[in-house]
Each structure stands twice: as structure tokens, then as C-alpha cells.
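1. my questions concern the predicted model and sequence given below.
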Amino acid sequence: MPAPTPPLRDAAVLLPLYRDDANQLRMIVIRRTDFGVHGGQLAFPGGKRELQDATLEATALRETEEEIGLPSAQVRVLGKLPPIVTEVSGFRIWPFVGHIEPPAQWRWQPTEIAEVLSVVVDDLLLPDARVTETWQLPGWLAPMAVSFYRVGPYPLWGASYHMVRTLLPRLVAGEWEV
């Protein structure tokens, strides 16, 4: 008899969007520090739900302020995407899409965040932005095909990749006023 699967833990992230001075739609992505399970990877600000969080939206907003210093007053939540389940870490991640007023300078949590990146959304729509390669990572039994978006020198893959892949057609369709 297989061991019972532990229940999934809820987490939430914010996919922050804004228009720059040239009216280009941009998305904020963070690069995690080199420590931990997701060390060095690109992600969205967010984390696990805490007891004080009345809703998952509150989780996303709290974590965004903690990680990159963006107060919830500067975020207008536009909607949410379907949750993503991460089998490896045991989370059900709820992505919230938000229009933000970016600060003049980001104040990120240096123990968790190495870098805050502002990505031009149109760049993610270019034919060569989405790539599939075969990777062999520690802990994997065999090499696997991994799809990702190129964001500067970094791959945006895993749960974040799936969120962006779901988000882009909805942005192109004009679902939200950003």
C-alpha cells in the first residue's frame, strides 16, 4: 500500500503588471537568492498562507510587500489565474494578477531576493522567447524536456512558466485594463 500523500499547502503569488513611460506593458519577476529549494530561480513575489491572512489574495499582497517592499495600496488586483500544483514542494499556488504603481526604487528582502526584474511582456511573445531543452537536475532520475521563457540570461520555468503561459493569451485578448 503506497504511503498517503500529505495534503497540499496553499500559497499565493502576485503577477505584478504596469505600463512604463513608453507605454510598454511590463511584468515584475524576482530572482531568488541562491539558497533553498528554488535557489537562483525566477519567480513571482509570494509565499505560503499564514494564519493572519484572511484570504489568499491577502497572502499574495502581504508576501509581495515583505519580499519587494510594494505596499498593497499600490496594487489593484485584476483577477486570478487557475491554481498550479507543485508536486515536489506540495503547494497549491494561487496566482493573482495585479496592476501596480512601481516605486522609484525597489526595496527587496536581501535574504530571499537577489534581484527584481522588469520584463517587457511583448518580449515574451516573440517566437524565440519560449524554448524547450533537455535538462538533468539534481534529484531527477533522468533527463527531462523542460519548457521555459528566456528572461535576460535566466530561464523562467516550472510553476512560474505555467503561470505566464496562462497569463499571456489573456493579456493579448485584453481581458484586463492595464
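-> Sure thing, it's come through.
2. C-alpha only now, for contacts and for neighbours.
-> Fine.
3. the strands in the protein, which residues?
-> Secondary structure of the chain, counting by DSSP state E: strands at 9-19, 25-32, 42-43, 46-48, 75-80, 84-86, 91-100, 113-120, 130-135, 144-151, 154-157.
4. out of those strands, which one sits most buried?
-> strand 42-43 (a mean of 25; mean count of other Cα atoms under 10 Å).
5. what about it, distance to the chain center?
-> Counting by Cα atoms, centre = their mean, to the nearest Å, strand 42-43 is centred 6 Å from the centre of its parent chain.
6. just the residues contacting it, thanks.
-> Val29, Ile30, Arg31, Arg32, Tyr154, Pro155, Leu156, Trp157, Ser160 (Cα atoms under 8 Å, 6 or more residues apart in numbering).
7. how does it look with 6 Å?
-> Here strand 42-43 makes contact (Cα atoms under 6 Å, 6 or more residues apart in numbering) with Val29, Ile30, Arg31, Leu156, Ser160.
8. residues contacting the residue nearest the centre of the chain?
-> Nearest residue to the geometric centre of the chain (Cα atoms, centre = their mean): Phe44, 2.6 Å. Contacts for Phe44 (Cα under 6 Å, 6+ apart) come out as Val13, Val29, Ile30.
9. ok, second structure coming up, stack it against the first:
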Amino acid sequence: MEFHDFIRIIKNGLEAPLPGVEAHINMSPRPINRKRFDPERPKNHRKGAVLLLFYPDQKEVYFPLIKRPEYDGVHSGQIALPGGKMELEDPDLIFTALREASEEVGINPDEVEILGKMTDLYIAPSNFLVTPVLGFTTSKPVFIPEEKEVERIIQTTIRHLSSPDILKQKTLDISESFRLNTPYFDIEKEIVWGATAMILGEFLRIMENGK
């Protein structure tokens, strides 16, 4: 797919009503936590944003995922999109997404053109309401991983993400007494599940709607 055709498709898809909760539920771990889809969020929730950044390389459309390092926290070792919490000085969540992506993978925010935002997603374990932001650059960025926050950067093609062969399901042992039966994307032998999979699931629906 030519890069300009891909961008046109995404712009078209964003003009239609967002797939939203329906797309999120489709990629949600089971049993489904219905509270995360309740429009009444906890009053003390924190705001954050992630960046889904598209760029062309060798006649393919790519976007980066990151692998978090192992640490004592709820998202240890997981695959994520670049992003993080909104700071008091951030003017808006688009700024947050760009700032965090710059800090984590070294992109230049001035080179990113924003396409729009997808549906907010509440992440209960960390009490974050996350806004996914879509953007693109016309050339491949020079990625520089922030070693304390990023174990590695996974550069993934849209063609690969769209392949039905990578959509799988398995039971994850979250603790000794708690298991989740979850759909996931198998990308470079990594299990992309949870909030990241739900965001990517909505993106794929937007792309399909834009064709």
C-alpha cells in the first residue's frame, strides 16, 4: 500500500463514528471488566496519552511498539505504544503523546502531523484514562530508546498487524489465583494484549471503515 493511500484511508475512517467500546470489548481479556467501559470514571483517575505513529519505509507502512523493561509494577515487561501520563504543564493530550514519545523513543514532535484521536480507554490497574493519538511522519524517524523505560523498540508493519494469522488467544496467569483468557496479537513472538491490543483493535476497525 502506498503511504499516501494509507493516510487517506485513515483520514476517511476517522470521519466516521469511532468504533469505540465495541472494538475494545472485542480485544478485551475475559472475564470482561465492565467497569472499565463505564462512562462514569473514578473521580481520582489520571489522564494519559499514547502515540500511534505511522511512517513509510521500503514501500511499507510502519509504526513502533515498545517493550517495557521488567520492574516492580503492573505493566512490567509488557508491549505498549509510546506514551505516558499528562503533566500539569501539558496544554493538551496531543502534546502529552508527542512529549512522551519524544522522551521514550526519540522522535521529533515537530515532524509529526496529527491525524486525530481514537476512543479513550480506562486502564483500571493503573487508574489511567488513556487517549490514543494518531500521527504520521513522511520519513522513517531515527529512534533512540530511553533505556530506563524501553527495553526495545518493535517496528511493525501495518500489513503484518492486519494479518489474521497473528490474532490469537490464550490464558494468562496474572497471579496464583487469577487467570485471564485474552485475545492478543502475536508480534515478533511477543504477546500484545490488554489495553494496547484494544487500541490496535479499534485502529484496525477505523482503517477498515476508511477503505
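-> Ah, there it is. Please read these numbers as outputs of a predicted model, since none were measured by experiment.
10. can you calculate the TM-score here?
-> Put the two chains on top of each other and the TM-score (TM-score structural alignment, normalised by the length of structure 1) is 0.88; 168 aligned residues with a Cα RMSD of 1.6 Å.
11. follow-up on the earlier one: now render the contacts of Phe44 of structure 1 as a markdown table, adding distance to Pro6 of structure 1.
-> Listed next are the contacts of Phe44 of structure 1 as a markdown table, based on distance: Cα to Cα, whole Å:
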| residue | distance to Pro6 of structure 1 |
| --- | --- |
| Val13 | 22 |
| Val29 | 30 |
| Ile30 | 29 |
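12. quick check: of those residues, which lies closest to Glu115 of structure 1?
-> Ranked by distance to Glu115 of structure 1 (Cα to Cα), the contacts of Phe44 of structure 1 are led by Ile30 at 5.8 Å.
13. what separation is there between that closest one and Ala22 of structure 1?
-> Separation of Ile30 of structure 1 from Ala22 of structure 1 (Cα to Cα, to the nearest Å): 22 Å.
14. Pro83 of structure 1 matches what in structure 2?
-> When structure 2 is aligned by TM-score structural alignment, the residue opposite Pro83 of structure 1 is Asp120.
15. repeat for Arg170 of structure 1
-> Counting by TM-score structural alignment, Arg170 of structure 1 corresponds to Ile206 in structure 2.
16. that match is in contact with Gly13, isn't it?
-> Yes: Ile206 of structure 2 lies in contact with Gly13 (Cα atoms under 6 Å); the separation is 4.8 Å.
17. contacts for stretch 48-67 of structure 2?
-> By Cα under 6 Å, 6+ apart, stretch 48-67 of structure 2 touches 78-86, 93, 97, 130-140, 150-158.
18. find me the equivalent region of the helix or strand where Asp5 of structure 2 lies in structure 1.
-> For Asp5 of structure 2, the host element (DSSP states H and E) is helix 3-15. The aligned range for helix 3-15 of structure 2 in structure 1 is empty, by TM-score structural alignment.
19. who does that helix touch, helix- and strand-wise?
-> helix 194-210 (3 or more Cα pairs under 6 Å, 6 or more residues apart in numbering; DSSP states H and E).
20. now the helix it packs on: buried residues?
-> 194-204, 206-207, 209-210 (16 or more other Cα atoms under 10 Å).
21. where's the counterpart of Tyr62 of structure 2 in structure 1 relative to Ser160 of structure 1, distance?
-> Superposed on structure 1 with TM-score structural alignment, Tyr62 of structure 2 falls opposite Arg26. From Arg26 of structure 1 across to Ser160 of structure 1, the span is 16 Å (Cα to Cα).
22. one more: Leu25 of structure 1?
-> For Leu25 of structure 1, the distance to Ser160 of structure 1 - Cα to Cα - is 18 Å.
23. ditto for Ala43 of structure 1
-> Taken as Cα to Cα, the span from Ala43 of structure 1 to Ser160 of structure 1 is 6 Å.
24. what does Glu87 of structure 1 give?
-> Taking Cα to Cα, one finds Glu87 of structure 1 at 14 Å from Ser160 of structure 1.
25. try Ile84 of structure 1
-> Distance from Ile84 of structure 1 to Ser160 of structure 1, by Cα to Cα: 9 Å.
26. do the same with Phe91 of structure 1
-> 13 Å.
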